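>>> Mind looking at a prediction? Sequence and model below.
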Amino acid sequence: MQSTQATPEDKMELSAVTVSSRIPDFWRDQPRLWFVQCEAILGPQKLSDEARYNLVVTKLGKEVVEQVSDILLKPPESGKFEALKTRLMTVYEESEMRQFQKLLSEMELGDQKPSQLLRRMRDLARDKIPDETLKIMWQSHLPSSVRAVLAVSDVQVLDKLAAIADKVMETSRPIQISEVQASPSTSSNGDHAFILAEIAKLTMKINDMERNRNQSRNFNNNRNRWRSRSTSRGRNQSRRTPDSPNWLCFYHHKFRGRAKKCVDPCSWKNDDHRQEN
C-alpha cells in the first residue's frame, strides 16, 4: 500500500487551522489586549500578511465586520493585517479621556479582589498616574477594615499592599460585603474636590502672608537705611566750616566721647553734643 505524504500546502493549511483554534473571538471591550494575544500566537508561525489578515477576519462578529466592511470589500494591496488592526483599534479602543473618566467615577470593588481592582485601574491609568496617586484612588474603593490594616503597614510597594489587602479580604469577607457601598466613587470624588479646593485656598493665604511679610521687611530695611544716611549727613554737615557752632574737631568727630584729644575750634563741650553721645 502506497503512503501519501502531506504537501507543503496541506501542512500550511493544517497549521492555519491549529493557530485559528487558539485565537479567541475578537474582544470589543479590550481590543488592545486581544491583539497582544493574537500577535503572540501568530508571531512564531511566520505566516504571510495575507494569512494573518484572513485569520483575524474569521474572528470578527457581524457588528464588528460592519465597522471594517470597506477594508474587507476592498483591502489594500499590502499591509492588510496592519490596516485591519488600525481600524479596529480606532473604532473600539477607548480614548484616554474616557479611560480617565472611568478611572475616576466608574471603578468599584464588587466581587473582585483588591489586586484585581488595582490591575484594572492600572490598565486605565496607562502609566500616566504616579503610584502614590493611584494608591489613594485605589484605597478609597476598599472597605474601612482593609484601609485600617494598610494604614498601619510599613509596606510601601503598591503590589505588595494589594497582596496584603487580598489576604485581609479573604479572612473577613462576610463583614466587608456589608460595608461595600454601591457607588463609593461619588462621595470620594466629592471629598477629593473639596480637599483640593481647601488646599488651594490655604496656598493663596500663605502666599499673601509671605508677600506682605516681604514687603514689610523691605520697608523697614529702606527706612533704616534712610535714617542711617540722614544721621551720617547730619554729622558730616557739622564739619562743613570751622565757623559753624556745631563744628567738631577731628578727634571728637570720629571718636565722639571716646576721644583722648581735642583741637580748637571744637564745640564738643557743648551740652547738646555730649547728650547726643
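Structure received.

>>> going forward, measure contacts and count neighbours with C-alpha atoms only.
Noted.

>>> Kindly provide the distance from the nearest residue to residue 25 once chain neighbours are set aside to residue 188.
Distances taken as Cα to Cα, 6 or more residues apart in numbering place residue 59 nearest to residue 25, at 4.6 Å, with adjacent residues excluded. Counting by Cα to Cα, to the nearest Å, the gap from residue 59 to residue 188 is 41 Å.

>>> Could you list which residues are in contact with residue 176?
By Cα atoms under 8 Å, 6 or more residues apart in numbering, residue 176 lies in contact with 143, 145, 169.

>>> Please dump those residues into JSON lines; it should also carry neighbour count for every row.
Listed next are the contacts of residue 176 as JSON lines, based on neighbours: other Cα atoms under 10 Å:
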{"residue": "143", "neighbour count": "20"}
{"residue": "145", "neighbour count": "15"}
{"residue": "169", "neighbour count": "20"}
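
>>> Just the closest of those to residue 53, please.
Of all the contacts of residue 176, residue 53 sits closest to residue 169, with 44.9 Å by Cα to Cα.

>>> quick one: the longest helix along the chain to chain centroid distance?
Looking across the chain with DSSP state H, the single longest helix is helix 184-237. With Cα atoms, centre = their mean, to the nearest Å as the basis, helix 184-237 stands 29 Å off its chain's centre.

>>> Included below, for side-by-side comparison, is a second structure:
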Amino acid sequence: MATNAVAIKLPEFWESSAAAWFSTVEAQFEIRKITDDKTRYYYVVAALGSSVASRLVGLLTDPPEEDKYATLKALLLKTFELSTAERARRLFAIQGLGDSKPSVLMEKMLNLLGREKPCFLFMELFLRNMPTRVQVALANTTITEPRALAEEADRFFLATQRPSPDLLAPTISAPPPVYRTAARDNYMPPDQRGATAGLCFYHSRFGTKAKQCRSPCNFNPAGNGKAGAR
C-alpha cells in the first residue's frame, strides 16, 4: 500500500503518559484516515525527543519489515508505562485529597489503574481518601461506577465544606475620621473677641463707660468696686 501523503504534526512523545499519548495520536490518524503502517511509524519516530530515541536505538536503526508501527508502540509502552506493581504502590501511597476535589482524585487513580478494571478494592481505596464527613455520607452507597461515585462525593464534599474563618468574621467599619480646622480650634464667642487680658469684652472696649460686665473681669476703677460685682 502506498504511503499516505497527509501532513500532520504530532505532539512530542509524553514520557510520563505513553498510553494517553498514543490515544491522542491514533485519534489524529483516524481523523486523517492514515492507515499505512510505515506512515504511522515515521510519524511517531518524528515525535520522539532525543532522550526517548536514544533508548530505542536498536529498533530505530533496524526496524522490522512489517508491523513497524505496532512494534514501536509496544516497545514505547513497555519502556515508559508503569508496571502493575509500580501502579499499585502509587495507588496505595495516595494520602487524602490535598487541595483537589474527589473527582480530580478519581481521575488520578483511574490513570494509575491503566487498562485494569476497577474493582471493589479500588472503590474502597478511593473512599478511604475522602474526608470523614464524605465517607459517612457515602457509607451505604450502591454506586459502582467510578466517575459516578466521584461526582456524588463532589456533591457532599462541596455541600459540607466549612467557610474560611475570614469569611465568618464580622465586618466592623472604622469610625469616620474627625477633621479639625484652625477656625474651629481658635473659635471665640463674639462677646470675648478683642478683649484685653484680664478684662471682659465690655470693659476692654468701653472702659468706665461699660454698662455690662462679664466674669471673670479684673476691671477695678478708682473709688468703685469691681465692675464685675454689679
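Yep, that arrived. If you're wondering where the values come from, they're calculated on a predicted model, not measured in any experiment.

>>> quick one: TM-score?
The TM-score (TM-score structural alignment, normalised by the length of structure 2) is 0.60; 160 aligned residues with a Cα RMSD of 2.8 Å.

>>> quick one: the residue nearest to residue 25 of structure 1 and residue 21 touch, right?
No: counting by Cα atoms under 8 Å, residue 59 of structure 1 stays clear of residue 21, with 10.0 Å between them.

>>> Which one's more surrounded, those two?
Neighbours were counted for residue 59 of structure 1 and for residue 21 using other Cα atoms under 10 Å; residue 59 has more, 16 against 11.

>>> who touches that one in this structure?
If you count contacts by Cα under 8 Å, 6+ apart, residue 59 of structure 1 has them with 23, 24, 25, 26.

>>> which among those end up buried?
Buried members of the contacts of residue 59 of structure 1, scored by 16 or more other Cα atoms under 10 Å, are 23, 25, 26.

>>> Closest one of those to residue 234 of structure 1?
Among those, residue 26 lies closest to residue 234 of structure 1 (Cα to Cα), at 93.6 Å.

>>> Distance check, that closest one against residue 33 of structure 1.
Residue 26 of structure 1 is 10 Å from residue 33 of structure 1, where distance means Cα to Cα.

>>> Over to residue 90 of structure 1?
In this view, residue 90 of structure 1 and residue 33 of structure 1 are 14 Å apart by Cα to Cα.

>>> Check residue 165 of structure 1 too.
Here the criterion is Cα to Cα. By it, residue 165 of structure 1 lies 26 Å from residue 33 of structure 1.

>>> Settle it for me: which of those two has more neighbours?
Higher neighbour count among residue 165 of structure 1 and residue 33: residue 165, with 22 against 12, using other Cα under 10 Å.

>>> Now for the corresponding residue of structure 2 for the more buried one: which residues touch it?
Mapped onto structure 2 by TM-score structural alignment, residue 165 of structure 1 lines up with residue 153. For residue 153 of structure 2, the contact set (Cα under 8 Å, 6+ apart) comprises 102, 103, 134, 138.

>>> Out of those residues, give me the one that has the most neighbours.
Going by other Cα under 10 Å, residue 102 tops the contacts of residue 153 of structure 2 with 29 neighbours.

>>> Show me what that residue aligns to in structure 1.
Match for residue 102 of structure 2 (TM-score structural alignment): residue 114.

>>> Distance-wise, check its match relative to residue 138 of structure 1.
As judged by Cα to Cα, residue 114 of structure 1 and residue 138 of structure 1 stand 8 Å apart.

>>> How about residue 34 of structure 1?
As judged by Cα to Cα, residue 34 of structure 1 and residue 138 of structure 1 stand 26 Å apart.

>>> So those two - more neighbours on which side?
Between residue 34 of structure 1 and residue 138, counting by other Cα under 10 Å, residue 138 is the more crowded of the two (23 against 17).

>>> now that one, nearest residue through space, not along the chain?
That would be residue 118: by Cα to Cα, 6+ apart, it lies 6.5 Å from residue 138 of structure 1.

>>> I'd guessed the one you found sits against residue 161; true?
No: using Cα under 8 Å, residue 118 of structure 1 makes no contact with residue 161, being 10.2 Å away.

>>> if you count what's nearby, which of those two comes out ahead?
Per other Cα under 10 Å, whichever of residue 118 of structure 1 and residue 161 has more neighbours is residue 118, with 22 against 19.

>>> ok, that one to residue 64 of structure 1 distance?
Applying Cα to Cα, the value for residue 118 of structure 1 to residue 64 of structure 1 is 30 Å.

>>> How about the contacts made by residue 141 of structure 1?
Contacts of residue 141 of structure 1 (Cα under 8 Å, 6+ apart): 107, 108, 109, 184, 185.

>>> cutoff 7 Å now
Residues near residue 141 of structure 1 by Cα atoms under 7 Å, 6 or more residues apart in numbering: 108, 109, 184.
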